[in-house]
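Student: Sharing a model that was predicted from the sequence below.
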Amino acid sequence: MSDPAGSSPLSTPAPVPSSGAGRALPLIPLVPTASAPATDAGATFYEQIGGRPTFEKLVRTFYSGVAADPVLVAMYPEEDLEGAIQRLTGFLEQYWGGPTTYSQERGHPRLRMRHNPFKVNPDARDRWLTHMRAAVDSLQLAPLQDATLWDYLERAAHAMVNTFEE
């Protein structure tokens, strides 16, 4: 059953400003789109934080932690994590307004479906978050950029949990 037009929180107009101007405030997407919203300066978040070199550093730092983590590394069928590094880098670049290479090569991200074959329990999630937090910290982003990136990564990690079995 589809939602009636306008019933989605993403399509609900913003309240009219109290100044009486009579104009609705612009809609702001709650999630970045394939063409992530640009800032007033015209730069996407991807560009603001340094583009590909920043995302490569983030993901390579993250996977150096994963490689040393017996719970997480066991989820990867490859002895070499390079394929996983390239996939996560491409996904994050696209999500934050960079190149759309990920979708061109792999189609829709379908994160839950792609992670479903693996036992992602709260322990695995917490380990993932520990390594990702260290990776985000290594970037030394401005506080708002750090918080923006971390908010997404933390929500995504919680959404990937698919079992509570140990």
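Tutor: Yep, it's here.
Student: all contacts plus neighbour counts: C-alpha atoms, from now on.
Tutor: Will do.
Student: how about the helices in the chain?
Tutor: Ranges of helices within the chain are 45-48, 52-67, 70-73, 82-95, 101-106, 111-115, 122-139, 143-160, based on DSSP state H.
Student: who wins for proximity to Glu166 among these?
Tutor: Across the helices of the chain, Glu166 has its closest neighbour in helix 122-139 (7.9 Å, Cα to Cα).
Student: So which bits of the closest one are buried?
Tutor: 122, 124-125, 127-129, 131-133, 135-136, 139 (16 or more other Cα atoms under 10 Å).
Student: now the angle from that helix to helix 52-67?
Tutor: 140 degrees (axes from the mean of the first three to the mean of the last three Cα atoms, to 10 degrees).
Student: counting contacts, what elements does helix 122-139 pack onto?
Tutor: Under the contact definition 3 or more Cα pairs under 8 Å, 6 or more residues apart in numbering; DSSP states H and E, helix 122-139 sits against helix 52-67, helix 70-73, helix 143-160.
Student: putting a second one here so we can go through both:
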Amino acid sequence: MSTFYDEIGGMETIAAIVDRFYAGVADDEVLRPMYPEEDLGPAAERFTLFLAQYWGGPGTYSETRGHPRLRMRHAPFPVDPNAAVHWLKHFRDGLDSVDLTPEQDAQFWDYVTHAAQFMVNTPES
């Protein structure tokens, strides 16, 4: 049975989305300070593996990092509604950089918009 991961082009497509996303994060005054590592490469790799697993690809993320526990992993960082808007802007750029059908794009966008709201842990400052 084909998964959404397979349908959108697998790891190559997800990596392209994430690469474009982090290209935006690298220069973002709101988001960049949330990444303590000087090199965003490890964060991009983790995010790529997470999204691949979420959409039905290999389980490498859980094999190497355990359960995603997204809110717990992001708890040290103040994620306010403005940060969610910035995050979504860069993710939108990532989705726009690949060739998804309108239905695939809508499914991916629906997930990330809900995820961005879920990650907010700090009221608007």
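Tutor: That came in fine, so what should we check first? Remember, predicted model here, so these are calculated numbers, not experimental data.
Student: coming back round to it: out of the helices and strands packed on helix 122-139 of the first structure, which one sits most buried?
Tutor: When those are scored by mean count of other Cα atoms under 10 Å, the highest mean neighbour count falls to helix 52-67 (a mean of 19).
Student: Now that we have the helices and strands packed on helix 122-139 of the first structure, can you turn them into JSON lines and tack on distance to Pro117 of the first structure?
Tutor: Below are these laid out as JSON lines (distance: least, Cα to Cα, whole Å):
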{"stretch": "helix 52-67", "distance to Pro117 of the first structure": "18"}
{"stretch": "helix 70-73", "distance to Pro117 of the first structure": "14"}
{"stretch": "helix 143-160", "distance to Pro117 of the first structure": "11"}
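Student: and of those, who's closest to His108 of the first structure?
Tutor: Nearest of these (Cα to Cα): helix 143-160, 15.7 Å.
Student: Now do the closest one and helix 122-139, the angle between them.
Tutor: Going by the same axes, to 10 degrees, helix 143-160 of the first structure makes 160 degrees with helix 122-139.
Student: Does anything pack onto helix 143-160 of the first structure? Which helices or strands?
Tutor: With contacts defined as 3+ Cα pairs under 8 Å, 6+ apart, the packing partners of helix 143-160 of the first structure are helix 111-115, helix 122-139.
Student: looking at those helices, which is closest to Thr44 of the first structure?
Tutor: Closest among those, using Cα to Cα: helix 122-139, at 17.4 Å.
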